[in-house]
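**Q** Give me the fold of what follows.
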Amino acid sequence: MTGPILNSIGSDAATSTITQVIKQIAVDQKVDSAPLLAIARCESQYRQYDQNGDVLRGKHNARDVGIFQINERFHLEQSQKLGFDIYTAEGNIRYAIWLSEKEGIGHWSASKPCWGKVVSQIAIR
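**A** A predicted model of the protein is given here:
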């Protein structure tokens, strides 16, 4: 699930596909997709690739990559050991879900002003 299928930058179809993939993987892993969807929206607007088709890199830190802006410095080696390719949409999503389950959502604290209310409302349910 990488490359052209998930490469239409900003298109409704690409966003829909990414959100569907996040939801499906979350169901498979038996986790709530709502916080993940909120974080992905805030981190990348659900984009894995930039307008040139290259993996999306962070505005403030070029080592943050993809949908969940996974930081290469801190997570590349671990993601590879687990068999996740953070440079693909599916691998980025799967590693983010693994990371959130293992260590919580604190890794995305920089974007918390964007997703924090959504996630706290989910926790109240």
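**Q** Every contact and neighbour count from this point should use C-alpha atoms.
**A** Will do.
**Q** quick one, longest helix in this structure?
**A** Longest among the helix segments of the chain by residue count, using DSSP state H, is helix 12-29.
**Q** other SSEs contacting that one?
**A** Judged by 3 or more Cα pairs under 8 Å, 6 or more residues apart in numbering; DSSP states H and E, the packing partners of helix 12-29 are helix 33-44, helix 89-103.
**Q** For whatever helix or strand comes next after the first one, give me every contacting residue.
**A** Read that as helix 33-44. Next helix or strand after helix 33-44 toward the C-terminus (DSSP states H and E): strand 64-65. Identification of contacts with strand 64-65 by Cα atoms under 8 Å, 6 or more residues apart in numbering yields 48, 55-58, 70-72, 86-87.
**Q** Repeat that for stretch 90-108.
**A** Counting by Cα under 8 Å, 6+ apart, 1-2, 21-22, 25-26, 36, 39, 66-68, 70, 79, 84-86 sit against stretch 90-108.
**Q** Could you also give me the structure for this second sequence? I'd like to compare it with the first:
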Amino acid sequence: MPIIYAALISLAMIFPEIGHEAGPALVAEFEAETVGIEVSKNMTPVPGIMKKIAKCESNDTHFKANGEVLTGNYDPRDIGRYQINKGVWGVEAKKLGYDIYSEEGNEAFALYLFEKQGTRPWFKSKVCWSKEVAGW
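**A** Sure thing, here's the model as predicted:
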């Protein structure tokens, strides 16, 4: 069953919804970035690039040693494993029902952003994760 789920997630990310920001110009980007589905720490199938982004953004960590949710070193509005900026994305995440402070909600909203915009929300850390992608 997990293989079928991973295949469906992969297909959903390769073919963006019609009528939204993602269009034909992004299809090649999505195909390149969804090569290799991996399993996250939450046991969720995620594109390999998202694992690399999480590693660069937070060392793939959602909580600090004291149990508090990890926040950004440079911008404390960056939340969790995927460093979702609550100033930029908080209202949209809440409107869609995602709790970016929970591990599951942070990852689910990150996958939602990736589906809609590819890696653009993480362009500031591209210097870190793109060098790993070049090896593909």
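**Q** Work out the TM-score between the chains.
**A** For this chain pair, the superposition-based TM-score is 0.72 by TM-score structural alignment, normalised by the length of the first structure; 98 aligned residues with a Cα RMSD of 1.6 Å.
**Q** rewinding a little: quick one: which of the contacts of strand 64-65 of the first structure is most hemmed in?
**A** In terms of neighbour count, Gln48 stands highest of the contacts of strand 64-65 of the first structure at 32 neighbours, by other Cα atoms under 10 Å.
**Q** what's the residue nearest to the spatial centre of the first structure in contact with, if anything?
**A** Centroid-nearest residue in the first structure, with Cα atoms, centre = their mean: Phe68, separated by 2.6 Å. Shown in contact with Phe68 of the first structure (Cα under 8 Å, 6+ apart): 39-40, 43-44, 92-93, 96.
**Q** Please spell out which residues along the host helix or strand of Ser120 of the first structure are buried.
**A** Under the criterion of DSSP H and E, Ser120 of the first structure resides in helix 112-124. Neighbour counts over helix 112-124 of the first structure (16 or more other Cα atoms under 10 Å) mark 112, 115, 118-119 as buried.
**Q** Packing partners of it?
**A** helix 33-44.
**Q** got the angle between the helix it packs on and helix 12-29?
**A** On the basis of axes from the mean of the first three to the mean of the last three Cα atoms, to 10 degrees, helix 33-44 of the first structure is oriented at 140 degrees to helix 12-29.
**Q** which residues are contacting helix 33-44 of the first structure?
**A** With Cα under 8 Å, 6+ apart as the criterion, helix 33-44 of the first structure contacts 19, 22-23, 26-27, 46, 56, 66-69, 97, 108, 111-112, 114-115, 118-119, 122.
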